[in-house]
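Q: Prediction below, plus the sequence it came from.
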Amino acid sequence: MDKPAQIALLIDADNATAARIDVILGELSRLGETNVRRAYGNWTKSGLKAWQEVLHENAIRPVQQFDLSKGKNASDIALAVDAVHILHTQRPDAFALVSSDADFTPLVMHLREHGAHVYGFGDAKTPAPFQSACTRFLVLDRLSSASGQADAGPTASDEPAPAAKRTTRARKATAAPTTVAKAPGTAATRSARKTAEDAVPAAPPPRATRAQLRGDRKLVALLRRAVEGAADDSGWARVGTVGNHISNQSSFDPRNYGYAKLSKLLEATDLFDIRDVGGPGMAVRDRRTSTNGTSTPNP
């Protein structure tokens, strides 16, 4: 029996939400065995309370790092140093970095240069350099919860709440001690805000529409290049092979666009002819290419 891939999970607790840890571990369980689990932060801060509540039940070792200089986050350096040490001593097959901080981009590149896969987990606003550097980057709010269902939350089709209810919700969401509200730039405010974010998982954004998908030039170019590279002489490419082409050149994951599978996203773009839908031999072909191999105008 083949040994499962060994994964080192390193969490930037100062720059990630604890509410999605079950989703992260669930995703990693499909990729291999997460035998190294560490979370970095200054655990004396009240803003990390949400993380403290999930560390032990998920066998995550907290790594204490005091803020040695005001306004500086020393946890990032500690995480990076440990990652390089783990790389050259334990030699895991992959790393999982939980953060939305682009400062980790050089670290990701170093790990990949030494043969390790890097799976990034962060929010949708994570800078593109960090996302692109990863083997695969997953937007946490796009992933399903541990139950396999998306977190409860409003969708594009939901009716707007009555004005009175919206006002009440807004008051509850923004309620904070008077002393905190008067100093929006203080550490207390940031701590209170982070605690609130960790306590309630964000609702997943609605699935990208056909217009949004086709308007994303980078995505369209990536899909078309992958289909072209995987196509046979007649222009048809198996979806599985298309996925392999994409994973070899990009950190793309269809769930970041709200689609569980690549096949569903390809269908949604309406840019490709599709055959054997839902079957193991499902294949796609660029709609610009006719059956005789000549090109037709862009849709």
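A: Cool, the structure landed.

Q: CA only for contacts and neighbour counts going forward, please
A: Fine.

Q: Could I get the buried residue list for stretch 203-219?
A: Neighbour-count burial for stretch 203-219 flags 204-205, 207-208, 213-214 (criterion: 16 or more other C-alpha atoms under 10 Å).

Q: Among the residues you listed, list the two that are farthest apart in space.
A: By the measure C-alpha to C-alpha, 204 and 214 form the most distant pair in the buried residues of stretch 203-219, at 20.9 Å.

Q: List of residues touching stretch 257-274?
A: 142, 205-211, 213-214, 239, 243, 253-255, 282-287, 299 (C-alpha atoms under 8 Å, 6 or more residues apart in numbering).

Q: Next one for the comparison:
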Amino acid sequence: MAGIEETNISLAVLIDADNASPSIIEGLLAEIAKYGTASVKRIYGDWTRPNLGQWKEKLLEYSIQPIQQFSYTSGKNATDSALIIDAMDLLYTGTFSGFCLVSSDSDFTRLAARLREAGKRVYGFGEQKTPKPMVAACDRFTYTEIFSAEVSEEAQIHRKSARELRGDTKLVTLFRTAIDACSDESGWAQLSGVGSNIVKQFPDFDSRNYGYGKLSDLASAIGLFEIEKREQRIWLKSSKKK
């Protein structure tokens, strides 16, 4: 993970049932707990439809409030509208410091942007198919395939080798640029600052997408940086050349 700081801020978790799988819920809520307290947990869908049946057991187990929304017109997603309206209502209460939007749907792009304009943190969660504008509209975006990999051997994410990582020019450049931006006069930068800098540029950056549980493990695996641990903090220096 890159630059996550545990905090006790109040969060509103809003889930689009049509665009999220119940298999991810345990990993999802554990991830959200790293950002704050899920004070509100709501999930939106037409619960009269059989395709949402697998969600019902999870709703009871994790105390998630189902919001019923009938599809009034074919081809129009009334569920999205209900979620957006609720998000704005919750915003105006002034109670929440952040919102967690769980959907792979690009229809929530403007909502994410609007919440950020109001000074709220927005954490997005969706599948790899999520359109880039939605990803970019969030402060941080986590691909839910990570949570599936945590519970299923078949879904395990391939851990990239040092050769593959060093061959990823974009990844190496991200690290080098972030280290340069955060380094002191001697060229050393704290790992936490490096991670935060990368996420500000690319909200969907996550070491787990490369098969590494921690950012420090990913940096070490790349093999192009000096790494030191000082007083429980990890420092990086971009000294080795590709």
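A: Nice, I can see it. As the structure is a prediction and not an experimental result, all values here were calculated from the model.

Q: Closest to residue 37 of the first structure out of the buried residues of stretch 203-219 of the first structure?
A: Distance to residue 37 of the first structure, by C-alpha to C-alpha, is smallest for residue 204 among those, at 25.9 Å.

Q: Surely the closest one forms part of a strand?
A: No. Going by DSSP: H, G, I helix; E, B strand; the rest coil, the assignment for residue 204 of the first structure is coil, not a strand.

Q: Give me the nearest residue to it, chain neighbours excluded.
A: The shortest distance from residue 204 of the first structure to any non-neighbouring residue, by C-alpha to C-alpha, 6 or more residues apart in numbering, is to residue 141 (4.8 Å).

Q: wait, that neighbour sits on residue 153?
A: No. Between residue 141 of the first structure and residue 153 there is no contact under C-alpha atoms under 8 Å: 10.9 Å.

Q: Could you check which of those two has the larger neighbour count?
A: Neighbours were counted for residue 141 of the first structure and for residue 153 using other C-alpha atoms under 10 Å; residue 141 has more, 23 against 12.

Q: Now which residue in the second structure aligns to that one?
A: Aligned by TM-score structural alignment, residue 141 of the first structure pairs with residue 145 of the second structure.

Q: Now do the contacts for its match.
A: Residues in contact with residue 145 of the second structure (C-alpha under 8 Å, 6+ apart) are 127-128, 155.

Q: Serialize these to a markdown table and add fields for distance to residue 201 of the second structure.
A: What follows is the contacts of residue 145 of the second structure, written out as a markdown table (distance: C-alpha to C-alpha, whole Å):
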| residue | distance to residue 201 of the second structure |
| --- | --- |
| 127 | 20 |
| 128 | 18 |
| 155 | 28 |
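
Q: Centre of the chain to the longest strand along the second structure, how far?
A: Ranked by number of residues, the top strand in the second structure under DSSP state E is strand 37-45. In terms of C-alpha atoms, centre = their mean, to the nearest Å, the centre of strand 37-45 of the second structure is set 16 Å apart from its chain centre.

Q: Also stretch 234-242 of the second structure?
A: 27 Å.

Q: now the end-to-end length of that stretch.
A: Using C-alpha to C-alpha, to the nearest Å, the end-to-end distance of stretch 234-242 of the second structure comes out at 22 Å.

Q: Buried residues, that stretch. List them.
A: When burial is assessed from 16+ other C-alpha under 10 Å, stretch 234-242 of the second structure yields the following buried residues: 235-238.

Q: Equivalent analysis for stretch 49-57 of the second structure, please.
A: Counting neighbours by 16+ other C-alpha under 10 Å, stretch 49-57 of the second structure gives residue 55 as buried.

Q: matching residues in the first structure for it?
A: Counting by TM-score structural alignment, stretch 49-57 of the second structure falls onto residues 45-53 of the first structure.

Q: The equivalent of residue 175 of the second structure over in the first structure: which element?
A: In the first structure, residue 175 of the second structure lines up with residue 223, judged by TM-score structural alignment. Counting by DSSP states H and E, the element that carries residue 223 of the first structure is helix 217-230.

Q: what's the spacing between that helix and its chain's center?
A: So, by C-alpha atoms, centre = their mean, the centroid of helix 217-230 of the first structure is 21 Å from its chain's centroid.

Q: Can you name the element that comes right after that helix?
A: Trace forward from helix 217-230 of the first structure with DSSP H and E and the next one is strand 237-238.

Q: After superposing, tell me the mean distance of that next one to the second structure.
A: Comparison of strand 237-238 of the first structure with the second structure after fitting gives an average deviation of 1.4 Å (mean C-alpha distance after the TM-score superposition for the first structure).

Q: Could you check how many residues crowd around the equivalent of residue 110 of the first structure over in the second structure?
A: Under the alignment (TM-score structural alignment), residue 110 of the first structure pairs with residue 114 of the second structure. Residues near residue 114 of the second structure, counting by other C-alpha under 10 Å, number 16.

Q: What separation is there between the most centrally placed residue in the second structure and residue 192 of the second structure?
A: Nearest to the mean C-alpha position of the second structure, by C-alpha atoms, centre = their mean, lies residue 142 at 2.5 Å. As for residue 142 of the second structure, its distance to residue 192 of the second structure is 18 Å (criterion: C-alpha to C-alpha).

Q: No more questions from me, cheers.
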